[in-house]
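J.: next comes the sequence, and after it the predicted model I'd like to discuss.
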Amino acid sequence: MKSHHTFTTSRILILCFTLAWASTAVPVFPGGHVTAAPVPAQLTDEQFWKLSTTLSEQDGTFRSDNLLSNELNFQYVIPELLQKAKQGRIYMGVGPEQNFTYIVALKPAMAFIVDI
């Protein structure tokens, strides 16, 4: 019984090492980079409705809505954010207040604020 267990453990270890090696040997993105699809100038009513319904949770009663931020220093990251993020892309944020500040600073083509 012990030899069967050792054999099975050895096979699992060999499989794990093989998968680990294969995952480092195969490039994830051919060519080294991925290009984004162009951002539409605007969404149609149908596209917006589909996004709203598929990204939203079911209707219901919620005990509270927190519309305030307890973050006092969120604006200090804006200079570095402007250096790293490109304007005209898509912005996705979580939470209320700071996102509006970031959206104004980054000037994205489209913005989404989601709550998880």
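T.: Perfect, thanks for sending it. Residues are numbered from 1 along each chain as shown.
J.: can we go C-alpha only for contacts and neighbour counts from here?
T.: OK.
J.: hmm, Tyr102 and Val94 touching each other?
T.: No. Between Val94 and Tyr102 there is no contact, the gap being 11.4 Å when judged by Cα atoms under 8 Å.
J.: here's the one I want to compare it with:
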Amino acid sequence: MTTNDTPSADDQPSTHHTAVRKAFAHLGHEGRLLVLYDLQTGSKRFTEIKRSTGLSAATLSRTLASLQARTLITSRTAQTSHAATYYCLTEKGAALHEMFKTLEEQVTPAEWSE
């Protein structure tokens, strides 16, 4: 800051920082992170994701739509005896694997239990 508390050009966040801030705001939603983490092991059906994340059907539907809109996941419909939709990570979503791996390695459940 300058002496008159007006932000100088040096105080402005870079374009990269602004993009990262927006990504954190989007991904920081617990449901989104749970779904992204859950899909690290491969594609799953809606009911499988619902069961493993504990999200309500309505919340999961909104979360999946949001993640698809951000191209972090994709869906495909399998033509079996009854059409089943599977969700999986895109390349962009899979790029978060290292972040989740680091969290798994560094955090013990006891540290985060309430």
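T.: Sure, I can see it. All of these numbers come straight from a predicted model, not from anything done at the bench.
J.: quick check: TM-score for this pair?
T.: Scored against TM-score structural alignment, normalised by the length of the second structure, the superposed chains reach a TM-score of 0.27; 54 aligned residues with a Cα RMSD of 4.7 Å.
J.: just to revisit the earlier point, neighbour count winner among Val94 and Tyr102 of the first structure?
T.: Comparing Val94 of the first structure with Tyr102 by other Cα atoms under 10 Å, the one with more neighbours is Tyr102, at 19 against 12.
J.: ok, and the closest non-adjacent residue to that one?
T.: Ile78 (7.1 Å; Cα to Cα, 6 or more residues apart in numbering).
J.: what are the buried residues along the strand or helix carrying Ala105 of the first structure?
T.: Using DSSP states H and E, Ala105 of the first structure sits in helix 97-106. Residues of helix 97-106 of the first structure classed as buried: 98-99, 102-103, 106 (neighbour count, 16 or more other Cα atoms under 10 Å).
J.: tell me the helices and strands packed up against that helix.
T.: Contacting helix 97-106 of the first structure under the criterion 3 or more Cα pairs under 8 Å, 6 or more residues apart in numbering; DSSP states H and E are the following elements: helix 78-84.
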